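Participant: sharing a model prediction with you, sequence too.
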Amino acid sequence: MGADTRLEDPAPGGLGEVDEPAFTGLAQRHRRELHVHCYRMLGSFEDAEDTVQETFLRAWRRRETFAGRSTFRAWLYRIATNACLDLLARCRPEPATGGEVRWLQPYPDRLLDELPAGDADAPEAAAVARETIELAYVVAVQHLAPRPRAVLILRDVLGWPAKDVAELLGDSVNSVNSALQRARAGMRDHLPAERQDWTGGEPDARTRDLVRRFTDASVTVDIPAITAMLRDDVRFAMPPTPGVHVGRDAVIADWVADGFAEMTGLRAVPTAVNRQPAAAFYHWREQENAYLPLTIDVLRITGGRITEVVIFGADRFASLGLPDRLPASA
């Protein structure tokens, strides 16, 4: 207990003599919230995982630089943010455009639940706040240039003071405040107009019923029933496939053109990602005598209608903790 207390709030230079297992144990306490932070910055679950690993490696190599001027947690956030900025400069020098994010991946609620809810004002609560983890928010963030993106997340999500963000980025407080205003304006351009009406807390009975009816209609390929649940201006995307379809007729037409109307042998498993309802669909494969992963449909619901559908492929099932097959008797 004494060792943990000493490591949780190390004195200046207090990490220099810490061995690697003890350091790893301390860093691992913050893994999930750092992963969520990197996910917001990058929009990709896998890239976030790699960046957290890079963060821990950098932290271990630079442990002597921790001088105790901030908390160990804040020190890790600084390293993680810079690791994200390095990855973006190397792999994605230009932000997303046109409302689509081809590298977007879902974040499973089961992992978000690893962080305790605790006090609403606690850092962990901010890390998984519903309105800043939903796909629409993550997509909007990806349309910002990397440094304004970092400023927005650190200031508006994590609540860092402007002077701390300025120190991290090597900028002035005035520059940080200016970047924050530009980032907020950019977010308003890309967030849904009805953001104030987003569902808060746990889904209500009406929302759960709509998700159930959508799932049932998808399994039976009831196109008219699905159409009736979509709002006129519904949006649909299927990363990494390019394109965003807007409007009920356009979305249904795309699904029909892709052969959805002729599908048979579907099963569904309810799930949740990014604090949104979702359904994982499996397709019967005779040669395997089982239902195999097909797609994950993530829904955004507003006012009793489906306003957005983001579909991810079978490669995301494992990261979401979903079964790799369903038996014939399922």
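Facilitator: Done, it's in.

Participant: alpha carbons only for contacts and neighbour counts from here, please
Facilitator: OK.

Participant: is the closest residue to residue 230 other than its chain neighbours in a helix, a strand, or coil?
Facilitator: Leaving aside its chain neighbours, residue 230 sits nearest to residue 306 (4.8 Å; criterion: CA to CA, 6 or more residues apart in numbering). Classification of residue 306 using DSSP: H, G, I helix; E, B strand; the rest coil returns strand.

Participant: tally of neighbours for residue 306?
Facilitator: 24 (other CA atoms under 10 Å).

Participant: that one reaches residue 228, doesn't it?
Facilitator: No: at 9.5 Å, residue 306 does not count as touching residue 228 under the criterion of CA atoms under 8 Å.

Participant: returning to what we had before: how much space between the residue nearest to residue 230 and residue 177?
Facilitator: Separation of residue 306 from residue 177 (CA to CA, to the nearest Å): 36 Å.

Participant: for residue 207, same thing?
Facilitator: Counting by CA to CA - residue 207 and residue 177 are separated by 39 Å.

Participant: who are the packing partners of the longest helix seen in the chain?
Facilitator: In the chain, assigned by DSSP state H, the helix with the most residues is helix 72-91. Judged by 3 or more CA pairs under 8 Å, 6 or more residues apart in numbering; DSSP states H and E, the packing partners of helix 72-91 are helix 31-42, helix 45-61, helix 146-152.

Participant: turn those helices into TSV, including mean neighbour count and distance to residue 261.
Facilitator: TSV is the format used below for the helices and strands packed on helix 72-91 (neighbours: other CA atoms under 10 Å; distance: least, CA to CA, whole Å):
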stretch	mean neighbour count	distance to residue 261
helix 31-42	24	34
helix 45-61	19	31
helix 146-152	24	40
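
Participant: so which of the ones you listed is nearest residue 127?
Facilitator: Distance to residue 127, taken as CA to CA, is lowest for helix 31-42 among these, at 6.0 Å.

Participant: before we go on, here's another structure to hold up against the first:
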Amino acid sequence: MKAAGSDLMARARAGDGGAFGELTEPYRRELHVHCYRMLGSFQDAEDTLQETLLAAWQALAGFSEERASLRTWLYKIATNRCLNARRAAGRRAAKEWNVPNLEAPEPTRLGEVVWLQPYPDFLLEATADAPPGPEVRYERAEAVSLAFVTALQVLPPRQVAVLILRDVLGFQANEVAGMLEVTVESVTSALKRARAGLRHRLPPAEGRQPPVAAGSPAEEAIVARFTRAWESADVAALVALLTDDVFISMPPMPFEYEGRDVAGRFCAALFGAGRRFDLVPTRANGQPAFGAYLRGPDGIRRGTGLYALTLAGDRISAMTRFEASVLPWFGLPRSLPAK
């Protein structure tokens, strides 16, 4: 096997693009997820992964297996490309309220992270065989949850890189220092600050029930109840599914709503405008999700967005609404035919 890998490397260094593709293909999906964690954006992760592979192709002659494995070298390139993207001044601006024929309910606050995008679960499944390092601190599902990825976006870029490389991927401190071209002491200091910042940003775990198991009958029951309530515009049934501190966000619009009463008023305003929907189930970031399709007067149901649910026990603790442009990433159509 090693000889085959050496042959591929020799061919790639000689300019064989197919050989380079074979060398890097086993790492593409996990690198894409890494870029997504760093950037919080599916689209930015796509772009940065392509930049990473191009940079690796151009620098392959200088790669030495004696200094680092191919996987570690690719992570070094990807991480530094992500740091460049994080430092770029042109982060996407928040969008204005754009729900037709509905005035924006008064939000609890305006959010900081407006460029957040969801990640399809079927792409996460392709990284299931990626080997965890010896010092991993986060479960795979937790490390791609919307709450975790959102919290990462408000930490300083280098702290984010160190935390992901050490606590999510399990690289050792000296490996991370080599990737970032800093000292081990600098990595240790950045990791300490990142952990503190993450604890401050993530919802407190004390007193909160863990979500029911993904794909379990209990989760299926919650999904079914939510679908029935949403499709029938039953606000009371929806509110009964929510935790007291439920949180609603809707990037790239900055509007955020917190608390069961506020969430109930938000849903009542949405349905009170005469809007009725059909939901198509999917999964995003390890969480139940739905493509939402607005029923039109002509019977055609047009995609208006994607909702991802965060569960606490058998209740919904957060709901994140994304724009309809994300639907194709999940294999969902832009519209559904009339019934």
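Facilitator: On my side now, so go ahead. Here the structure is a predicted model, which means the values were calculated and not measured.

Participant: just to revisit the earlier point, check contacts around the equivalent of the residue nearest to residue 230 of the first structure over in the second structure.
Facilitator: The alignment partner of residue 306 of the first structure in the second structure, by TM-score structural alignment, is residue 316. Contacts for residue 316 of the second structure (CA atoms under 8 Å, 6 or more residues apart in numbering) come out as 241, 242, 243, 246, 309, 310.

Participant: rewinding a little: how big's the offset between the longest helix of the first structure and the second structure?
Facilitator: Here helix 72-91 of the first structure is compared with the second structure after superposition; its mean distance to the aligned residues, by mean CA distance after the TM-score superposition for the first structure, is 0.9 Å.

Participant: residue boundaries of the helices in the stretch 101-250 of the first structure?
Facilitator: 109-112, 123-127, 135-142, 146-152, 162-169, 173-190, 205-219, 223-229, 248-257 (DSSP state H, counting those that start in this stretch).

Participant: nearest to residue 58 of the first structure, of the ones you listed?
Facilitator: Comparing the helices of the stretch 101-250 of the first structure by CA to CA, helix 162-169 comes nearest, at 15.4 Å.

Participant: give me the contact list for the closest one.
Facilitator: Against helix 162-169 of the first structure from outside (CA under 8 Å, 6+ apart): 78, 147, 151, 154, 155, 172, 173, 175, 176, 177.

Participant: does the residue nearest to residue 298 of the first structure when sequence neighbours are not counted count as helix, strand or coil?
Facilitator: Closest residue in space to residue 298 of the first structure, ignoring its immediate chain neighbours: residue 278 at 4.3 Å, by CA to CA, 6+ apart. Of the three states, residue 278 of the first structure takes strand under three-state DSSP.

Participant: quick one: contacts for residue 282 of the first structure?
Facilitator: Per CA under 8 Å, 6+ apart, neighbours of residue 282 of the first structure: 266, 267, 268, 291, 292, 293, 294, 295, 325, 326.

Participant: swap in residue 292 of the first structure?
Facilitator: 282, 283, 284, 285, 324, 325, 326.

Participant: residue in the second structure paired with the second one?
Facilitator: In other words, residue 283 of the first structure. That one, residue 283 of the first structure, aligns with residue 294 by TM-score structural alignment.

Participant: my guess is that match meets residue 304, correct?
Facilitator: Yes: using CA under 8 Å, residue 294 of the second structure is in contact with residue 304, at 6.4 Å.

Participant: which helix or strand contains residue 291 of the first structure?
Facilitator: Element membership for residue 291 of the first structure, per DSSP states H and E: strand 290-302.

Participant: circling back to that earlier point, hmm, who's touching the longest helix of the first structure?
Facilitator: Contacts for helix 72-91 of the first structure (CA under 8 Å, 6+ apart): 8-10, 27, 30, 34, 38, 41-42, 51-52, 54-56, 58-59, 66, 146-147, 150, 168.

Participant: how far off centre is that helix?
Facilitator: 17 Å (CA atoms, centre = their mean, to the nearest Å).

Participant: returning to that earlier point: would you turn the helices of the stretch 101-250 of the first structure into JSON lines with distance to residue 89 of the first structure?
Facilitator: Formatted as JSON lines, these follow (distance: least, CA to CA, whole Å):
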{"stretch": "helix 109-112", "distance to residue 89 of the first structure": "27"}
{"stretch": "helix 123-127", "distance to residue 89 of the first structure": "24"}
{"stretch": "helix 135-142", "distance to residue 89 of the first structure": "13"}
{"stretch": "helix 146-152", "distance to residue 89 of the first structure": "8"}
{"stretch": "helix 162-169", "distance to residue 89 of the first structure": "14"}
{"stretch": "helix 173-190", "distance to residue 89 of the first structure": "18"}
{"stretch": "helix 205-219", "distance to residue 89 of the first structure": "39"}
{"stretch": "helix 223-229", "distance to residue 89 of the first structure": "41"}
{"stretch": "helix 248-257", "distance to residue 89 of the first structure": "34"}
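
Participant: mind listing what the residue nearest to the spatial centre of the first structure touches?
Facilitator: In the first structure, the residue lying closest to the centroid (CA atoms, centre = their mean) is residue 107, at 4.7 Å. If you count contacts by CA under 8 Å, 6+ apart, residue 107 of the first structure has them with 45, 273, 274, 320.

Participant: looking for the alignment partner of it in the second structure.
Facilitator: Aligned partner of residue 107 of the first structure by TM-score structural alignment: residue 119.

Participant: can you count the residues close to the alignment partner in the second structure of residue 62 of the first structure?
Facilitator: Under the alignment (TM-score structural alignment), residue 62 of the first structure maps onto residue 59 of the second structure. Per other CA under 10 Å, the neighbour tally for residue 59 of the second structure reads 11.
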